[in-house]
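Engineer: What follows is a protein structure lacking sequence information:
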């Protein structure tokens, strides 16, 4: 990324649910993956997890996080106060990089996904998501 690219990029801000941990991404992520793997689903309690891959040097964090080694050298960082999953690191898979959970962005619309990964682990109903009924809020609300 050139100096002019860095100047044109609007930083991405985010944090945990309770606000004890905040972060700032200062350069454009290399990718924004929606992950369907079993480990991500179980750690997040969600059918998929969004991850923005950034250089460690482009991420600044305030507040304390706790870590959990989920397998091998994979470290998942979360807020110890509210439990929000925030970061994923693996020195062997992504040296010098950190994946930031995009569900924790202040403005998740600012970073559209670029790919869906680990679809071999997706539940069988994955392909039907686009055909489900849509509701602006809860079903039956005006």
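Structural biologist: Good, I have the coordinates. Given the structure is predicted, the values throughout are model-derived calculations rather than measurements.
Engineer: Only C-alpha atoms from now on, for both contacts and neighbour counts.
Structural biologist: Will do.
Engineer: Excluding chain neighbours, give the residue nearest to the most centrally placed residue in the chain in space.
Structural biologist: Nearest to the geometric centre of the chain sits residue 101, at 1.6 Å (Cα atoms, centre = their mean). Counting by Cα to Cα, 6 or more residues apart in numbering, residue 101 lies nearest to residue 51, which is 4.7 Å off, once chain neighbours are set aside.
Engineer: Could you pull up the contacting residues of the one you found?
Structural biologist: Taking Cα atoms under 8 Å, 6 or more residues apart in numbering as the criterion, residue 51 is in contact with 32, 33, 34, 35, 99, 100, 101, 102.
Engineer: distance of it from residue 112?
Structural biologist: Between residue 51 and residue 112 the distance, using Cα to Cα, to the nearest Å, works out to 11 Å.
Engineer: who touches both of the two?
Structural biologist: Residues touching both residue 51 and residue 112 (Cα under 8 Å, 6+ apart) are residue 32.
Engineer: Alongside the first one, take a look at this:
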């Protein structure tokens, strides 16, 4: 999350979806990619940016997990599942 004044959209104008009374989700108007979330009640003056949208997502590693109250129980251990660079081997 960043202060609103520290975030600048440099190309295009995001579309805004009113996802709740106070929450606003911003999307790329060309492709629909989610960009960030704003909620003046819960996060006054802050923008919650979807980290995969950074020019270099590797430059800002996560430091916490948020919004886990309704997380599916199996997601706690998802990192322990087998991983494949693309697709699993076909039988």
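Structural biologist: Received, thanks. Given the structure is predicted, the values throughout are model-derived calculations rather than measurements.
Engineer: Got a TM-score for the pair?
Structural biologist: The TM-score (TM-score structural alignment, normalised by the length of structure 2) is 0.87; 89 aligned residues with a Cα RMSD of 1.6 Å.
Engineer: quick revisit: relative to residue 123 of structure 1, which of the contacts of residue 51 of structure 1 is nearest.
Structural biologist: Within these, proximity to residue 123 of structure 1 (Cα to Cα) peaks at residue 35, which comes in at 12.0 Å.
Engineer: shouldn't the closest one be in contact with residue 116?
Structural biologist: Yes. Checked against Cα atoms under 8 Å, the pair residue 35 of structure 1 and residue 116 is within contact range at 6.0 Å.
Engineer: Which of these two has more residues huddled nearby?
Structural biologist: Higher neighbour count among residue 35 of structure 1 and residue 116: residue 35, with 21 against 14, using other Cα atoms under 10 Å.
Engineer: got a list of what that one touches?
Structural biologist: Contacts for residue 35 of structure 1 were tallied using Cα under 8 Å, 6+ apart; they are 48, 49, 50, 51, 116, 117, 118, 119.
Engineer: Try it again at 6 Å.
Structural biologist: Residue 35 of structure 1 makes contacts with 48, 49, 116, 117, 118, as judged by Cα atoms under 6 Å, 6 or more residues apart in numbering.
Engineer: quick one: it and residue 67 of structure 1, what's the gap?
Structural biologist: Residue 35 of structure 1 sits 20 Å away from residue 67 of structure 1, going by Cα to Cα.
Engineer: and residue 108 of structure 1, what pairs with it in structure 2?
Structural biologist: Structural alignment places residue 108 of structure 1 opposite residue 57 in structure 2 (criterion: TM-score structural alignment).
Engineer: swap that for residue 35 of structure 1, sorry
Structural biologist: Under the alignment defined by TM-score structural alignment, residue 35 of structure 1 corresponds to no residue in structure 2.
Engineer: Likewise for residue 56 of structure 1?
Structural biologist: Under the alignment (TM-score structural alignment), residue 56 of structure 1 pairs with residue 4 of structure 2.
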